[in-house]
Each structure stands twice: as structure tokens, then as C-alpha cells.
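>>> sharing a model prediction with you, sequence too.
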Amino acid sequence: PSRGGTMMTLRGVDASEVESGVLCMFGEESVAGAVGGDGTVVCRSPSSAGAGVVSVRLSEGADRRDLGQSVSFEYFEGPFIYDVRPTIGGLSGGTTVSVTGAGFFGVSAECRFGAEVVRGGQARVVTSSVVACVSPVAGAAGGVAVEVSLNGGSDFTNERVQYVYGASAVVSSVMPSRGNSGVSGQVVTVIGSDFQHGTGLSCRFGVTGSVSGLYESSSFVVCTAPSRTAGSVRVDVSNNGMDWSESQTRFLYEHADGVWSLSPSRGPVKGGTPVVVSVSGAGDSYSGVYCVFGTTEVA
């Protein structure tokens, strides 16, 4: 990158010919080089005014005697990053994270999550502003900085945009566990653990489509069940809209003569909450109506 600081290794240098300190000349800019016994010289690139290719050659001494080595070095602008989506994911990794920024180029990239680096098929440049990275496994919950490299890991961005690892959502039950088929808007409370507050919190009824979840606590999420045909479907929760629980909890869509709804759908355990039950499409002749809450009947 044009900010400099890239460690560059030049090979094929005869250390016996070097009489004094070696300089690496990046165009007209010089920096000190370190000579290794294996015929290498390591230089740290100076900053550049912008992108472009410069010639790098080696010299030594006050008169800068040319040592005959000359290679090309390309400076590029950036890159830098400013956002990741999703911002949270499970400890087991495997989440595809979109890193948004600028100055991305080429095809391959390397992504660093804390100290863990992913590369190859796990990191790729999508556009000049997006890099897709697959999160690695994490040993513990918590935030890590996400950075990107475009030159094989020699230089990474340094914006320290955070990605948070946490336990995956677990679903244990739903209330109510059944509702009417062909009706949308039925409120369902999902009970479980490790629910996380965030814009990605979602519920899924079946294997396709999802709805936003309303965070109540790490154990309760309120969802609006979408319209489905009659039948039993699995209910899952995702903290980031991508990685889903593996629940065996089911919600039953039943055929009904009418469309039922109630308001409010929740109340304190002490009871006494007035509840309005509305019905449409099933006629208007009712007598001797009772409400049953679980196994308790009230007039």
C-alpha cells in the first residue's frame, strides 16, 4: 500500500560482496536493508505519494554503489474497511461475512479475524468495495477485529472493525404451539437460550423465508408467524439472519372455520388481563362461549 511499511525480500544477493550498510532504493527514496546469510535482503517500503510502479535496486555505502539488483514494486491505494455484515456469528465459524470498504482489487484476498487468517476459497474480492470472508472457528465468545490483505498477508488494513463471536441460538419451545393456516400476523413467543439483540435477529417457520424477531431477553423472542398452508413446521431462530438454530420445536398450522386473533397476546402471571378475542369468517352465532387458558376455563 502507498502508506508504506511492507516488508519486501530480495533474493540472490552475495553477502561477501557487501562491504557496508545496504540501502534499498525505491525510486529515489532510500531505506536501510538487512542482509541475511542466505543471500537475501529485507527492506521495509517507504511511503509513496500515490499508486504506481517503482524500480527497487540495492546500493551500499555513502556513494550508494549499485549492487546490480533491480526489481519492480507496485504501490496501491488503500484498501480500507468500514463495516462488516453480519456483525455477529457463532463460535463454530462458517459464517460468510461481507466486509465493506474501498480500494479492493484482484480476485484473491486474505481476511484476519483477531489472530486467525482465512485465505483461498474462504476469502475473495467480490467488488472494489466488498470482500467476502468465511469466519474461522473461535475458541471463546467476544469481539475480534476484522482486517483484509490484498498482497498475500504482508499488509493488512488497520481499521479494527469488530465482529462478535457468541453462542448460537437454541429454541426449546413456542407459545402458542399452533395457529390457523392461511393467516399472517399470528404472534408467537419463542422460548430458548442465547438469543442476541440486534438487527439480524430473525425467526423462521419452516425451511424458507424468515421474519424479524422482537428481542425480549436472551430467552424470549416474539415473532409474527407468516401465512402457511396447514401442517406442522419447524421453528428456528437466527441471531444474524444467516446462521440458524437446529430446533426440533414445531408450530402447527391448522384448518379453521374462521380467523381468530387475540389482543393482547401476553399478560402477567397474576392474571386479570382483559383479553379481546376476535373472529371473522365463521358466522356470527355464538352462545355459551368460554375461554380456556391452558387447562383453566373462564367465562
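Structure received. Residues are numbered from 1 along each chain as shown.

>>> going forward, measure contacts between C-alpha atoms and count neighbours the same way
OK.

>>> and the helix or strand containing residue 232, what does it pack onto?
Using DSSP states H and E, residue 232 maps to strand 231-238. Other elements packing on strand 231-238 under the criterion 3 or more Cα pairs under 8 Å, 6 or more residues apart in numbering; DSSP states H and E are strand 170-175, strand 202-205, strand 250-254.

>>> flag every buried residue along it.
Across strand 231-238, burial judged by 16 or more other Cα atoms under 10 Å covers 232-233, 235-238.

>>> now the angle from it to strand 170-175?
130 degrees (axes from the mean of the first three to the mean of the last three Cα atoms, to 10 degrees).

>>> strand 231-238 versus strand 250-254: what angle between them?
Relative orientation of strand 231-238 versus strand 250-254 (the same axes, to 10 degrees): 140 degrees.

>>> quick one, strands of the stretch 1-150 of the chain?
Listed in chain order, the strands of the stretch 1-150 of the chain (DSSP state E, counting those that start in this stretch) span 7-11, 22-26, 29-35, 40-44, 52-60, 65-75, 80-85, 88-90, 96-102, 110-113, 116-118, 123-127, 130-134, 142-149.

>>> nearest to residue 279, out of those strands?
Closest to residue 279 of the strands of the stretch 1-150 of the chain is strand 88-90 (Cα to Cα; 41.0 Å).

>>> nearest to residue 8, of the helices and strands packed on strand 231-238?
Between residue 8 and these, the shortest separation by Cα to Cα is 47.0 Å, and it involves strand 202-205.

>>> any idea which helix or strand comes after that closest one?
strand 211-217.

>>> just want the angle from that next one to strand 231-238.
Going by the same axes, to 10 degrees, strand 211-217 is angled at 60 degrees with respect to strand 231-238.

>>> could I get the buried residue list for strand 211-217?
By 16+ other Cα under 10 Å, the buried positions in strand 211-217 come out as 211-215.

>>> let's have these in JSON lines, adding distance to residue 52.
Below are these laid out as JSON lines (distance: Cα to Cα, whole Å):
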{"residue": "211", "distance to residue 52": "48"}
{"residue": "212", "distance to residue 52": "47"}
{"residue": "213", "distance to residue 52": "49"}
{"residue": "214", "distance to residue 52": "51"}
{"residue": "215", "distance to residue 52": "50"}
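
>>> of the residues you listed, closest to residue 100?
Taking Cα to Cα as the measure, residue 100 lies nearest residue 212 of the buried residues of strand 211-217, at 23.4 Å.

>>> comparison target below:
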Amino acid sequence: MNADKSILITGCSSGIGLQVALGLQERGYRVFASARLATDVAMLQQRGLEACQLDLDDSCSIEAAVDWLLTQTGGTLYALFNNGAYGQPGAVEDLSRDVLRQQFETNLFGTLELTNLLIPVMRRQGYGRIIQNSSVLGLISMKYRGAYNASKFALEGLTDTLRQELHGSGIFVSLVEPGPISSDFRKNAYTKFKQNIVIEGSAHQRTYEAVEKRLAAQPDPEKKDPFTLGPEAVLKRVIHALEAKKPKARYYVTVPTYLFAYLRRLLSANMLDLVLRRAADSENK
């Protein structure tokens, strides 16, 4: 039933992007999966997906991917799922301008550029779906995640504005806000932590040592976090955003997202800060 519905998905090398791409293909969508590395594109093609290289940090790569996509579809596109992103750990006072810029290049600027290239396609055809993969950290902030928090708060602000601006165009815009999801996110965050944060001499050195230990630890397959869901939980929300006559503006995923969204409305700023500080401190003991 969805054979005429094409969708471009970013960040498909693993986790949410890969699960959503495979799940939608199985559901009958024509899925165009993208990834930053050529090796990951080859893997996606081996999995039976139409795939291309797309680096959100590179305007030329974005433009080339869009040109390729529209050639394949004859100039149409039903949906875009902006999933590509990473997390940069580190205290705000230890983030350089370049490191923060890198976080925004991938998580916001590249996403915006790609979206803006495809909106005219959807306007011409009179319909479309834009789905942004945000985070619970686009709703609340936690210590040592300032760069990621900021990029997701910014994505939420742009998306809320875009949804209003596209009202009546036939293009629907939705945010998906996952909490903890099984993926390579922590492994990739650890890589960025090692690359960009200087531990020695920082006022946060002791906490960083605990952060490093947590991020470097191999997850115990016997120990299942009751709050962590598989990426198929995100797939379920994406399907609703694609197929509902009136998709939701926001889709919460996992108990922590529902909980913190509720506490943000219920508690004062000081009380919410207390809850969030304790959550972060317990995580980094």
C-alpha cells in the first residue's frame, strides 16, 4: 500500500536509522537510506536498501545526495526523516567554539540545509511529511551534555516554527523525542569525548573520570535497563507520523521522556534542576 511513498532517512549506519529504514522497507515504502561513510553505504546496499553517501557537515555532499535522490524518484519525495546526529559530552566551560560548532554543523545546520532543499519539492506536489528525530534532551537539560542539549533545543525551536510556517501547505512536521534507545550513541559519544575534551586540569576532572569509565564500559548483555527500549520503539512513532491523517506535533518515546516532559510542566525550575542534577550525579558515580 505504500509502494508510491518514498522516504529519505539520514544516519542509517546503525541504531534508529537502520531499524527505521529496514522496518519501513518491509512495510512497503521506497526507502532511500543515507550514511556518512562509504563503507556504511555499501552495508545498506547489501541489506537491500537504495542508499547514498550523505555527510551533514558538507553542503556539497548534501546537494549531491538530493540530486541523486530526485533523479531516482523523478523529482518527488513523500517524506524526510532527519535522524543523523551525535552527542558531544563535556561541561559547558570546557567546550571550545569549534567543538560546539561541530555539534551544530551535524545536528542542526546540515539538517536544516537538507530540509530546505526538499521543502520546495513537497510544496510543488502539495504534500509531504518531515519528521525530526530530537531527544528527551530537547525537552530538559542534563549536566555534561550541554552541546547536545543546545543542538536539540535549537532543533525543536526551528521545527516548531517550521510547522507553523507550513500549515495549510499539505506538509506535516513532527518531532520524535526518544529517551534511552539501544544504539551506538554511547560508543560514538565516547569517541567525541576522547577527541575534544581535555580532562587534566579541568574543574570537572573527577567527574570526567567517572564519565569516561561509564562511556567506555561494555554493556552487560545480562543486565537490561528497564527504561531503555530498542530502536523499533522509534519506528512505531515514525509510522504513525507517516500514515496518520493528522500526525502529532510530538511523539514521546520511553518512560523517561514522558516523565521529564511531565515534570517540566509540574515543577519549578529549581526543583527540576535538583531532580536532573541528582539523576546525572547517580549516573556518574
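Looks like it arrived, so ask away. Note that the structure is predicted; figures quoted are calculated from it, not measured.

>>> would you pull the TM-score for this pair?
The TM-score (TM-score structural alignment, normalised by the length of the second structure) is 0.23; 111 aligned residues with a Cα RMSD of 6.3 Å.

>>> quick one: closest of the helices and strands packed on strand 231-238 of the first structure to residue 82 of the first structure.
Nearest to residue 82 of the first structure among those is strand 202-205 (24.5 Å), distances taken as Cα to Cα.

>>> check which helices and strands the closest one sits against.
The contact analysis (3+ Cα pairs under 8 Å, 6+ apart) places strand 202-205 of the first structure against strand 211-217, strand 220-225, strand 231-238.

>>> hang on, the earlier thing: relative to strand 220-225, how tilted is the strand holding residue 232 of the first structure?
130 degrees.

>>> contacts for the one helix or strand residue 80 of the second structure maps to, please.
Per DSSP H and E, residue 80 of the second structure falls inside strand 79-82. Applying Cα atoms under 8 Å, 6 or more residues apart in numbering, the contact partners of strand 79-82 of the second structure are 5-11, 111, 115, 128-133, 242.

>>> circling back to that earlier point, would a markdown table of the strands of the stretch 1-150 of the first structure with distance to residue 161 of the first structure and mean neighbour count be doable?
What follows is the strands of the stretch 1-150 of the first structure, written out as a markdown table (distance: least, Cα to Cα, whole Å; neighbours: other Cα atoms under 10 Å):
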| stretch | distance to residue 161 of the first structure | mean neighbour count |
| --- | --- | --- |
| strand 7-11 | 24 | 14 |
| strand 22-26 | 32 | 25 |
| strand 29-35 | 32 | 17 |
| strand 40-44 | 26 | 19 |
| strand 52-60 | 28 | 18 |
| strand 65-75 | 24 | 14 |
| strand 80-85 | 6 | 18 |
| strand 88-90 | 12 | 25 |
| strand 96-102 | 9 | 20 |
| strand 110-113 | 10 | 25 |
| strand 116-118 | 15 | 17 |
| strand 123-127 | 17 | 20 |
| strand 130-134 | 14 | 23 |
| strand 142-149 | 5 | 20 |
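
>>> could you redo those strands as CSV and give each row distance to residue 276 of the first structure?
Output for the strands of the stretch 1-150 of the first structure, formatted as CSV (distance: least, Cα to Cα, whole Å):
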stretch, distance to residue 276 of the first structure
strand 7-11, 71
strand 22-26, 79
strand 29-35, 79
strand 40-44, 74
strand 52-60, 72
strand 65-75, 69
strand 80-85, 41
strand 88-90, 39
strand 96-102, 45
strand 110-113, 51
strand 116-118, 55
strand 123-127, 52
strand 130-134, 48
strand 142-149, 44
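
>>> which among the ones you listed is found nearest to residue 173 of the first structure?
With Cα to Cα as the criterion, residue 173 of the first structure lies closest to strand 88-90 of the strands of the stretch 1-150 of the first structure, at 21.0 Å.

>>> circling back: would you mind giving the buried residues of strand 231-238 of the first structure as CSV with distance to residue 144 of the first structure added?
Supplementary listing: the buried residues of strand 231-238 of the first structure in CSV, determined by distance: Cα to Cα, whole Å:
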residue, distance to residue 144 of the first structure
232, 40
233, 36
235, 30
236, 27
237, 24
238, 20
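
>>> now the helices for the stretch 151-285 of the second structure?
185-196, 205-216, 232-243, 255-266, 269-283 (DSSP state H, counting those that start in this stretch).

>>> winner for burial among those helices?
Of all the helices of the stretch 151-285 of the second structure, helix 232-243 has the most neighbours on average by mean count of other Cα atoms under 10 Å, namely a mean of 19.

>>> which strands or helices does that helix pack on?
In this structure, helix 232-243 of the second structure makes packing contacts with helix 15-26, strand 128-133, strand 171-178, strand 250-253, judged by 3+ Cα pairs under 8 Å, 6+ apart.

>>> nearest to residue 214 of the second structure among those would be which one?
Closest to residue 214 of the second structure of those, according to Cα to Cα: helix 15-26, at 19.6 Å.

>>> I'd like the next helix or strand past the closest one.
Counting by DSSP H and E, the next helix or strand C-terminal to helix 15-26 of the second structure is strand 30-35.

>>> list the buried ones in that following strand?
By 16+ other Cα under 10 Å, the buried positions in strand 30-35 of the second structure come out as 30-35.

>>> now these in CSV, with distance to residue 102 of the second structure?
Converted to CSV, those look like this (distance: Cα to Cα, whole Å):
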residue, distance to residue 102 of the second structure
30, 31
31, 28
32, 25
33, 23
34, 20
35, 17
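
>>> can you name the residues that contact the nearest residue to residue 42 of the first structure once chain neighbours are set aside?
Nearest residue to residue 42 of the first structure in three dimensions, chain neighbours excluded: residue 9, at 4.5 Å (Cα to Cα, 6 or more residues apart in numbering). Contact analysis of residue 9 of the first structure by Cα under 8 Å, 6+ apart lists 40-43.
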